[in-house]
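Participant: give the three-dimensional model of this entry:
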Amino acid sequence: MKTIIYTHPWAKSFNHGILETLTTNFAAHKEAYQVIDLYQDKFNPVFDNDELAQFNKGTTPYPLVKDYQAMLKQTDELIIIFPIWWSTVPAILKGFIDKVMLPGFAYNIDDTGWHGLLTNIKKTTVITTSESPWSKFTDSIQGQFIDSLLPELGLHAEQTTWRHFDGVETSTPEARAEFLKELADL
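Facilitator: Coordinates of the predicted model:
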C-alpha cells in the first residue's frame, strides 16, 4: 500500500497539483493508496499536557494519531509532499513526526542504541517545492530530514528519493507540467 503524507493548506497550490497527479496516476494503474492530508484532517501538531505525559509510554489519547499509525503499518511505500518553508519542513509535518512517531511504534531505544521500527516501508519519496533552488536545502532536507530523521524511524536513505521543484512562484506553466509528467513516471 502506498501512503501519501500531504502537507499544504491551499487546494490550488502546486503541491496540490502534485498530489492530484500522483493519486490520478495510482488510480489509473489500480495501485492501492491512501492519503494522510494533515490540513484537511485538522491535525493539531501541538502537544498538550495529556499527550506529552503519555509520550514516553508510547501511547496517545489522540484518536487521529492511532489512525495514522494504523495507516503507516499498512504502508510499503511512503510519499511525503510538502513546501519548504523557512528552509525546513512545515510545522504541521514536524508536529506529525513528534506526535505519531512514538516509542514502541516508530522506534525503540535499548542498550545497543536506537532502532527504527517502520521497516515495512521499503521505499520513500520526498517531494518538495520552494522558490529557492534545492541546493539551498541540502543540509536541512537531505542532511537532517532524509539522512538523519527518516533512518531513525527505519526508513533508510538509500531507499529514499528526493524530488524538488524550485521557482514554484516564478516558473512557467510548461516547467510545472514537465515536473508533473516526470512524477507520473515514478
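Participant: CA only for contacts and neighbour counts going forward, please
Facilitator: OK.
Participant: closest to the centroid, which residue in the protein?
Facilitator: residue 80 (3.0 Å; CA atoms, centre = their mean).
Participant: so what secondary structure elements neighbour the helix or strand hosting that residue?
Facilitator: Taking DSSP states H and E as the definition, one finds residue 80 inside strand 77-83. If you count contacts as 3 or more CA pairs under 8 Å, 6 or more residues apart in numbering; DSSP states H and E, strand 77-83 packs onto strand 2-6, helix 14-28, strand 123-129.
Participant: kindly reformat these as TSV and extend each row with distance to residue 143 and mean neighbour count.
Facilitator: Shown next, in TSV, are these (distance: least, CA to CA, whole Å; neighbours: other CA atoms under 10 Å):
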stretch	distance to residue 143	mean neighbour count
strand 2-6	20	22
helix 14-28	22	17
strand 123-129	13	21
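Participant: ok, which of those comes nearest residue 42?
Facilitator: Closest approach to residue 42 among the helices and strands packed on strand 77-83 is made by strand 2-6 (12.3 Å; CA to CA).
Participant: and the strands in the chain?
Facilitator: Per DSSP state E, the chain carries strands over the ranges 2-6, 33-37, 77-83, 107-110, 113-116, 123-129, 160-165.
Participant: adding distance to residue 27, write those strands out as TSV.
Facilitator: Formatted as TSV, the strands of the chain follow (distance: least, CA to CA, whole Å):
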stretch	distance to residue 27
strand 2-6	11
strand 33-37	8
strand 77-83	15
strand 107-110	32
strand 113-116	31
strand 123-129	18
strand 160-165	21
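Participant: and this one, so I can compare the two:
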Amino acid sequence: MKALVIFAHPVPESFSSALHRKVVDTLTARGWEVDDWDLNAEGFDPVLSCEERRNYQDTESDRSAVQPHVDRIMQADALVLVFPVWNFGFPAILKGVFDRIFLPGVSFRLEDGFVKPNLTHIKKLAAVTTYGGTRWRAFGAGDPPRKIVKRAVWHVTRPEKTRYLALYDMNRNSEETRKAFLDKVGREMDAL
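Facilitator: Purely as a prediction, here's the structure:
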C-alpha cells in the first residue's frame, strides 16, 4: 500500500510537525510505502495562475506544471492530510493543492453536468489537524476544513475508511493533552 502524506506547516518545530512525523513514522513502521509531500519544504506554489484558471475545464490543456503532483496523487492508495486550521480554514499552501491539483479529469470528472469521483483508487482518507479555538468555536464558524475533507474530498475519493482527527483549543492545551493526541494519531495510523 502507498500513502501520500500531504503536510502543510512552515515551522519545523511546530506541533503540526510532530504530528506529521508521527504519521509518517507510524505508516512506515507498518510497512506502507510513504510519499511524504512537505508542501513548504518542497516550495509548492499554491497560486492558481490566470492561464491555469482559463484552462481549468480543459482536460487536454498543458498541465506540465502540476503533472508531477498529479502523478503522486494518482499513485496513492491512501491520502493523509496533516495541517493546522488557521482562521477556520486551510493554510493557503494546502488550499492551493485543492485549487491547482484537484482538477477536472484528476480528482473528478463531469458527466452530464454532475461531478463524478475520479480518485476512487484512494481507499483510505485521513486528516490530522489542530485548531486554536474550541470545537464549539469551530462549529459556530461552520468548520470548513472538516466539511471539505469529509464531504468534498470524500466525494471524489469514496474511500473505504475516513478519519478526521482534530485537537481543538491548542491555545490552552497542556503538554499532557498534546502527548495524548500524538498517541491517538499513532493508534489511528496504525489502524489505517
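Participant: from residue 80 of the first structure, how far out is the nearest residue to residue 18 of the first structure once chain neighbours are set aside?
Facilitator: The shortest distance from residue 18 of the first structure to any non-neighbouring residue, by CA to CA, 6 or more residues apart in numbering, is to residue 180 (6.4 Å). Per CA to CA, to the nearest Å, residue 180 of the first structure is found 15 Å from residue 80 of the first structure.
Participant: residue 109 of the first structure too?
Facilitator: Remark: distance between residue 109 of the first structure and residue 80 of the first structure (CA to CA) = 25 Å.
Participant: ok, now residue 115 of the first structure?
Facilitator: 22 Å.
Participant: next one: residue 45 of the first structure
Facilitator: Computed as CA to CA, the residue 45 of the first structure to residue 80 of the first structure distance reads 16 Å.
Participant: ok, residue 101 of the first structure next?
Facilitator: Taking CA to CA, one finds residue 101 of the first structure at 15 Å from residue 80 of the first structure.
Participant: ditto for residue 148 of the first structure
Facilitator: When residue 148 of the first structure is compared with residue 80 of the first structure (using CA to CA), they lie 16 Å apart.
Participant: swap in residue 73 of the first structure?
Facilitator: 16 Å.
Participant: can you check residue 116 of the first structure too?
Facilitator: Residue 116 of the first structure sits 18 Å away from residue 80 of the first structure, going by CA to CA.
Participant: so which bits of stretch 169-189 of the second structure are buried?
Facilitator: Of the residues in stretch 169-189 of the second structure, 169, 170, 178, 181, 182, 185, 186, 189 count as buried by neighbour count, 16 or more other CA atoms under 10 Å.
Participant: pretty sure the last one sits against residue 26.
Facilitator: Yes - the pair formed by residue 189 of the second structure and residue 26 meets the contact definition of CA atoms under 8 Å, at 6.3 Å.
Participant: burial measure for residue 50 of the second structure, as a count.
Facilitator: Other residues lying near residue 50 of the second structure total 9 when counted by other CA atoms under 10 Å.
Participant: what do you get for residue 92 of the second structure?
Facilitator: That count, for residue 92 of the second structure with other CA under 10 Å as the rule, works out to 13.
Participant: can you count the residues close to the closest residue to it other than its chain neighbours?
Facilitator: For residue 92 of the second structure, ignoring the flanking residues on the chain, the nearest one in space by CA to CA, 6+ apart is residue 46 at 6.8 Å. The number of residues packed around residue 46 of the second structure, counting by other CA under 10 Å, is 18.
Participant: what do we get in the first structure for residue 46 of the second structure?
Facilitator: For residue 46 of the second structure, the aligned position in the first structure is residue 45, judged by TM-score structural alignment.
Participant: for residue 185 of the first structure, see how far away its match is.
Facilitator: Using CA to CA, residue 45 of the first structure is found at 33 Å from residue 185 of the first structure.
Participant: ditto for residue 115 of the first structure
Facilitator: Distance from residue 115 of the first structure to residue 185 of the first structure, by CA to CA: 33 Å.
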